[in-house]
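[1] No letters, just coordinates:
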């Protein structure tokens, strides 16, 4: 884990910090990291409450990164979020036409990393990488056998626009041991998205 960070599950008692990450301007009409797991018919103004309900369940729907640097004025501040869930809890992902599908029997043990948010002023410090590494552990601890992501491939010599970076980059996932499987029909910010996968059974980094 990146030095000076603490990663915690997004539980109900930390929902104010979830709000800080996902709705910093207090607009209420944001995605709330529910694109793949929003129940059919849920109104836009019901998203916040639905995510709060998910934060009260186990497993948590995401992880939060906090600064852990005693002596700094922002010590303890929340600075990052990663959303993830098993496919069994992601109804839109089960029906997707642009991303690879998985057989229903594997939905509970196939987890998807959905999105990253890192607060301005704290980017390019390894926070997303620390969140992704912790997400793998979180999924493994809750029975995952596979963790997948669908990040973008940056154009050579160019940085990924913030509007597209919420899905992560191929390089980010590869740095945490994911393997590139293939290109998808999906895009983010007009950049192609790839399937990156990490198999967990027999993982040499697993605790034991």
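    Cool, the structure landed. It should be emphasised that the depicted structure is a prediction, and the values quoted were computed from it without experimental measurement. Numbering: from 1, shown residues only.
[2] CA only for contacts and neighbour counts going forward, please
    Will do.
[3] What segments of this structure are strands?
    5-9, 62-67, 78-86, 110-118, 146-149, 179-188, 191-199 (DSSP state E).
[4] residues in contact with residue 131?
    Each residue near residue 131 by Cα atoms under 8 Å, 6 or more residues apart in numbering is listed here: 7, 63, 64, 65, 80, 81, 82.
[5] From residue 47, how far off is it?
    Separation of residue 131 from residue 47 (Cα to Cα, to the nearest Å) stands at 23 Å.
[6] tally of neighbours for the spatially closest residue to residue 183 that is not a sequence neighbour?
    Nearest residue to residue 183, sequence neighbours excluded (Cα to Cα, 6 or more residues apart in numbering): residue 194, at 4.3 Å. Residue 194 is flanked by 22 other residues according to other Cα atoms under 10 Å.
[7] Out of the contacts of residue 131, who's the most crowded?
    Within the contacts of residue 131, most neighbours by other Cα under 10 Å means residue 81, with 30 neighbours.
[8] I'd say that residue and residue 66 touch.
    No. Between residue 81 and residue 66 there is no contact under Cα atoms under 8 Å: 9.4 Å.
[9] Need the residues touching each of these two.
    In contact with both residue 81 and residue 66: no residue, using Cα under 8 Å, 6+ apart.
[10] Give the buried residues for stretch 25-43.
    Within stretch 25-43, the residues scored as buried using 16 or more other Cα atoms under 10 Å are 28, 30, 32, 33, 34, 36, 37, 38.
[11] Next one: the last one from residue 106, what distance?
    Okay, so that is residue 38. To residue 106, residue 38 is 20 Å away according to Cα to Cα.
[12] Show me which of the buried residues of stretch 25-43 is closest to residue 160.
    Residue 160 lies nearest to residue 33 out of those, by Cα to Cα, at 19.8 Å.
[13] so what's the residue lying closest to the closest one once chain neighbours are set aside up against?
    Distance criterion Cα to Cα, 6+ apart; nearest residue to residue 33, sequence neighbours excluded, is residue 83 at 6.6 Å. Contacts for residue 83 (Cα under 8 Å, 6+ apart) come out as 33, 61, 62, 63, 113, 114, 115, 116.
[14] Now with 6 Å, please.
    Contacts for residue 83 (Cα atoms under 6 Å, 6 or more residues apart in numbering) come out as 61, 62, 114, 115.
[15] Comparison target below:
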């Protein structure tokens, strides 16, 4: 039984305004990630202007597999999670620091964004559960995440976007490998959950 008060929806074209609410800057000419840093090769990512970034995400939302999912509290969008086939994510499909375990065409969850005033209410956990269902619904054999292994130490809010090992463990993921990647001084681990 689902006890979360949040509704999870795919980030499709008709929900692009909500994607922009969570990921986009107030000033459309400000440079922000738009959750493209892990998806695109660095040269392509750096070459995009702020408005081109928004346009790129809008194009991704129009594809059969959207670039992520959104969390809603009633009609209000409160969070975002990037989830897609790992093969579409340049930083992970070409990574020297995060290993490939096998040839399984896994999906990856790599980014959580919760709107200010909504943190600490379970939005990220609801998004992770939603990412599992989203990937399973598209036939993914397994879902991977690359959270920080912070133990009981606090993670800076701006660096918590990859999630924590404990959060992934609570969602049924298990440790699959160590990585040589770090974020904000914490090691990142490869967590995996089978979807079959």
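    Thanks, I have the structure now. None of the values given here were measured: they were computed from a predicted structure.
[16] Tell me how they score on TM after superposing.
    Once superposed, the chains reach a TM-score of 0.90 (TM-score structural alignment, normalised by the length of the second structure), with 190 aligned residues with a Cα RMSD of 1.7 Å.
[17] in the first structure, which spans are helices?
    15-22, 47-55, 91-95, 127-141, 162-165, 170-174 (DSSP state H).
[18] Point out the most buried one among those.
    helix 127-141 (a mean of 21; mean count of other Cα atoms under 10 Å).
[19] Have a look at how far, on average, that one is from the second structure.
    Once fitted to the second structure, helix 127-141 of the first structure is off its aligned match by 0.6 Å on average (mean Cα distance after the TM-score superposition for the first structure).
[20] Now do that helix: which range of the second structure does it align onto?
    On the second structure, the counterpart of helix 127-141 of the first structure by TM-score structural alignment is residues 123-137.
[21] And stretch 174-181 of the first structure, by the same measure?
    Using TM-score structural alignment, the match for stretch 174-181 of the first structure in the second structure runs over residues 169-176.
[22] which one in the second structure is aligned with residue 192 of the first structure?
    Using TM-score structural alignment, the partner of residue 192 of the first structure in the second structure is residue 187.
[23] What distance do you get for that match to residue 109 of the second structure?
    Residue 187 of the second structure is 17 Å from residue 109 of the second structure, by Cα to Cα.
[24] Between those two, which has more neighbouring residues?
    residue 109 (24 against 16).
[25] residues contacting the more buried one?
    82, 83, 145.
[26] these two touch, right, the second one and residue 68?
    In other words, residue 83 of the second structure. Yes. Here residue 83 of the second structure reaches residue 68: they are 4.8 Å apart, a contact under Cα atoms under 6 Å.
[27] List the buried residues of stretch 188-196 of the second structure.
    Buried-residue list, stretch 188-196 of the second structure, by 16+ other Cα under 10 Å: 188, 189, 190, 191, 192, 193.
[28] scratch that, stretch 151-170 of the first structure
    151, 152, 153, 154, 160, 164, 165, 166, 167, 168, 169, 170.
[29] Other residues contacting that stretch?
    Outside stretch 151-170 of the first structure, the residues touching it (Cα under 6 Å, 6+ apart) are 115, 116, 188, 189, 191, 192, 193, 194.
[30] So residue 137 of the first structure versus residue 9 of the first structure, what's the distance?
    Relative to residue 9 of the first structure, and taking Cα to Cα, residue 137 of the first structure is found at 11 Å.
[31] before we move on, what about residue 119 of the first structure?
    Counting by Cα to Cα, the gap from residue 119 of the first structure to residue 9 of the first structure is 17 Å.
[32] out of these two, which sits in the busier spot?
    Between residue 119 of the first structure and residue 9, counted using other Cα under 10 Å, residue 9 has the larger neighbour count: 20 against 15.
[33] Tell me which residues touch the aligned partner of residue 62 of the second structure in the first structure, please.
    Counting by TM-score structural alignment, residue 62 of the second structure lines up with residue 56 in the first structure. Taking Cα under 6 Å, 6+ apart, we find residue 56 of the first structure in contact with 11, 12.
[34] any idea how far residue 56 of the first structure lies from residue 14 of the first structure?
    Separation of residue 56 of the first structure from residue 14 of the first structure (Cα to Cα): 10 Å.
[35] One more: residue 173 of the first structure?
    Applying Cα to Cα, the value for residue 173 of the first structure to residue 14 of the first structure is 26 Å.
[36] what's the matching residue for residue 33 of the second structure over in the first structure?
    In the first structure, residue 33 of the second structure lands on residue 31 (TM-score structural alignment).
[37] Now that match. Nearest residue, chain neighbours left out?
    residue 47 (7.5 Å).
[38] gap between that neighbour and residue 54 of the first structure?
    Residue 47 of the first structure sits 11 Å away from residue 54 of the first structure, going by Cα to Cα.
[39] And for residue 24 of the first structure?
    Distance, residue 24 of the first structure to residue 54 of the first structure, using Cα to Cα: 19 Å.
[40] cool, residue 199 of the first structure as well?
    Taken as Cα to Cα, the span from residue 199 of the first structure to residue 54 of the first structure is 26 Å.
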